[in-house]
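[1] Sequence and predicted structure below; questions after.
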Amino acid sequence: MPKKALITGVTGQDGSYLAELLLEKGYEVHGLVRRASTLNRARIDHLHSFEHGDSPRLILHYGDLADSVSLVKLLYSLQPDEIYNLAAQSHVRVSFDIPEYTSDITGVGAGRILEAIIESGIGKKVRYYQASSSEMFGKVQAVPQTETTPFYPRSPYGCAKVFAHWLTVNYRESYGLFACSGILFNHESPRRGESFVTRKISLAAARIKKGLQKELYLGSLDAKRDWGYAKEYVEGMWRMLQQDKPDDYVLATNETHTIEDFLEAAFGHADLDWRDYVKFDSRYLRPAEVDLLIGDYSKARRELGWEPQTRMHGLARLMVDADLATLTRSQG
């Protein structure tokens, strides 16, 4: 029998790459999706090719992190071997506009899944992954940041992630759950949502190159981030759940670059000077900014055998090339 995994947030960037990876490894993959008036499954449409005999190995279930009863029923019926909780309201700037919703889904939602694990009786067999975030470090207390660096979140999103992180630790210690948190620094890809700054930049560079756009509006260009490739980071998630003991791990590149650096790399790859096109818009500023993030992934390298292969400049080129190729196809 193949291993059975449940992914919340399966239609997102990380969820789609993780589903791809697990299917390649022979898993039966189940994804939790919210019922909405419009379908948002573009990132996983291609996974229908991963079929075994007459039955697909990617099976979607309607549910919601706001509905604890549906979670208990789903876990009881599925009896998964692994659960990856990737679902969240994950946009940091937007979390200031909808703090209550962000707290409920990103923070309390993790608690609902952990409690559903206990209530459904699968606590002894299941392995749980919690998507923690470098935004928990916020106003950083040490450089670089490790698994033991104190948290100082600077947004409702960061606060919700801290709550979910410590709740995961609490359930691990209270109930003996095999529960891990991956403290992932910024990880991007061509599947990144278009409202996130790296994808806004890569898509704008491609559209300007094609004559489809004239300007790009951004907020602060000085914030420093540790950027890696999402497709590589989901491999680290999987490796955490294959260990003998549960623990928490930082996944990062141990390099930091400003948003201006990313602009330079992306627009430069398209033979453009970003200064000719980028305009400042105060609406994109956060009430409290995170100025510097840089992660030390030495524990993951030592214990998981994981390390990043793609750095910022390669990532920017990869994303611009993908957006250029998509635009070329759409133009016929």
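    Thanks, I have it.

[2] contacts and neighbour counts: CA atoms only from here.
    Fine.

[3] Residues contacting stretch 72-88, please?
    The contact list for stretch 72-88 (Cα atoms under 8 Å, 6 or more residues apart in numbering) reads 3-10, 14-15, 65, 102, 105-106, 110, 113, 116-117, 119-122, 125-131, 241.

[4] Run through the helices of the protein in chain order.
    Listed in chain order, the helices found in the chain under DSSP state H are 13-24, 68-78, 92-97, 99-102, 109-119, 156-175, 197-209, 230-240, 259-269, 298-304, 312-330.

[5] Out of these, which gets nearest to residue 58?
    For residue 58, the closest of the helices of the chain is helix 13-24, at 7.8 Å, according to Cα to Cα.

[6] Just the buried ones among the contacts of stretch 72-88, please.
    4-10, 14-15, 65, 102, 105-106, 110, 113, 116-117, 119-120, 122, 126-131, 241 (16 or more other Cα atoms under 10 Å).

[7] take a look at this one as well, against the first:
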Amino acid sequence: MTTALVTGITGQDGTILARRLVAEGIQVHGLAREARDRDEWALDGVPEVQVHVGDLTDAERIRDLVREVEPDEIYNLGGISSVAFSWEHPVLTGAVTGLGAVGLYDAAWRLQQDRGLPVRLVQASSAEMFGLPEVAPQDETTAIRPVSPYGAAKAYAHQMAAVYRARGLHVATCILYNHESPLRPTAFVTRKITAAAARIAHDGAGTLALGNLDARRDWGWAPDYVDALVRALRHDEADDFVVATGHAHSVAQFVEAAFRRAGIEDWRQHVVVDPAFVRPADPTEMVGDAGRARRVLGWAPTVPFDEIVGRMVEHDMSILRGTHEIR
């Protein structure tokens, strides 16, 4: 039986991935940072998964866990997930998202050396590595010039993947652009928007405070992006792959789509711009060219922008109506 280890399993992508791998008959182990995270996730997660408690900054713990589990597949989805948080905690972000990934690569490489069997790993890289790109769309050849602690940490982990690839470890990377689903926490701007749209429609009043409404992002459907991670890990040759839709929308367009789905036409009367939510450096246009993933992996996005927003709004409205089903 194939065994997989998923870091960051309690997050959006980790939960989606765990469900998929279990459905495939794979024995899945996950890593959660705290027992509380593990226990909360178990309520709405996948009971077949064995979740271990550990921190990516603890290289010895990670090495012991990899040796214990002996995974055939490793999916590194763990790390600091918020750009805003990374500005407040840049050292922690570097330790977890950057050095933590390298510790995992090294543990996988050592396991491969010890048992003489291949270990496949995929790193969830991020378009934030590109910083303020001079070209659009961006692809795998675009210069890596991060402008945030989060982007810098992801860049280090991404480049170290190539170093370990040269050592003989099958480590692929997926350069993920923004991808959403109802599993996003409300700390993320997209879910903050859809939850607010649902609440305002339900209550008949209310406001939503946001930062830069002009920032443009390439938003996709999270299960599609998890599919790309699996395809990249299992492809014969490890490589780097941009995973994106190729279409950019502004935050204002996301808000408009969310409020329209909730039945509110004039969204502007409910939205205020708060400077506290504006990042110190915020790329204005991020859009990816996933041509290599299409050609090599046979991957393509399946859910258009308006439908992604709509599904998230419907989820949040069902919670307010009391009709939401945990699944």
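    All right, it came through fine. Here the structure is a predicted model, which is why all the values come from computation and not from measurement.

[8] re earlier: which of the helices of the first structure has the highest mean neighbour count?
    Mean neighbour count, computed with mean count of other Cα atoms under 10 Å, is highest for helix 197-209 among those, reaching a mean of 23.

[9] Between helix 312-330 and that one, find me the angle.
    Interaxial angle of helix 197-209 of the first structure relative to helix 312-330 (axes from the mean of the first three to the mean of the last three Cα atoms, to 10 degrees): 50 degrees.

[10] so where is helix 197-209 of the first structure in the second structure?
    Aligned by TM-score structural alignment, helix 197-209 of the first structure falls on residues 189-201 of the second structure.

[11] for stretch 288-303 of the first structure, same thing?
    Residues 281-296 of the second structure are matched to stretch 288-303 of the first structure when aligned by TM-score structural alignment.

[12] ok, now stretch 66-74 of the first structure?
    Stretch 66-74 of the first structure lines up with residues 57-65 of the second structure when matched by TM-score structural alignment.

[13] re the thing from before, now, which of the contacts of stretch 72-88 of the first structure lie within strands?
    4, 5, 6, 7, 8, 127, 128, 129, 130, 131 (DSSP state E).

[14] What does residue 149 of the second structure correspond to in the first structure?
    Counting by TM-score structural alignment, residue 149 of the second structure corresponds to residue 156 in the first structure.

[15] wait, its match sits on residue 96?
    Yes. Counting by Cα atoms under 8 Å, residue 96 is a contact partner of residue 156 of the first structure at 6.1 Å.

[16] Any figure for the gap between residue 294 of the second structure and residue 178 of the second structure?
    Noted for residue 294 of the second structure: a distance of 18 Å to residue 178 of the second structure, by Cα to Cα, to the nearest Å.

[17] likewise residue 291 of the second structure?
    Counting by Cα to Cα, the gap from residue 291 of the second structure to residue 178 of the second structure is 17 Å.

[18] And for residue 269 of the second structure?
    Noted for residue 269 of the second structure: a distance of 27 Å to residue 178 of the second structure, by Cα to Cα.

[19] So for those two, which sits in the more crowded spot?
    residue 178 (20 against 11; other Cα atoms under 10 Å).

[20] Find the residue closest to that one in space, skipping its chain neighbours.
    residue 219 (4.9 Å; Cα to Cα, 6 or more residues apart in numbering).

[21] Repeat that for residue 17 of the second structure.
    Using Cα to Cα, 6+ apart and skipping residues adjacent in sequence, the residue nearest residue 17 of the second structure is residue 226, 6.2 Å away.

[22] quick one: contacts for residue 105 of the first structure?
    By Cα under 8 Å, 6+ apart, residue 105 of the first structure lies in contact with 65, 66, 87, 88, 89.
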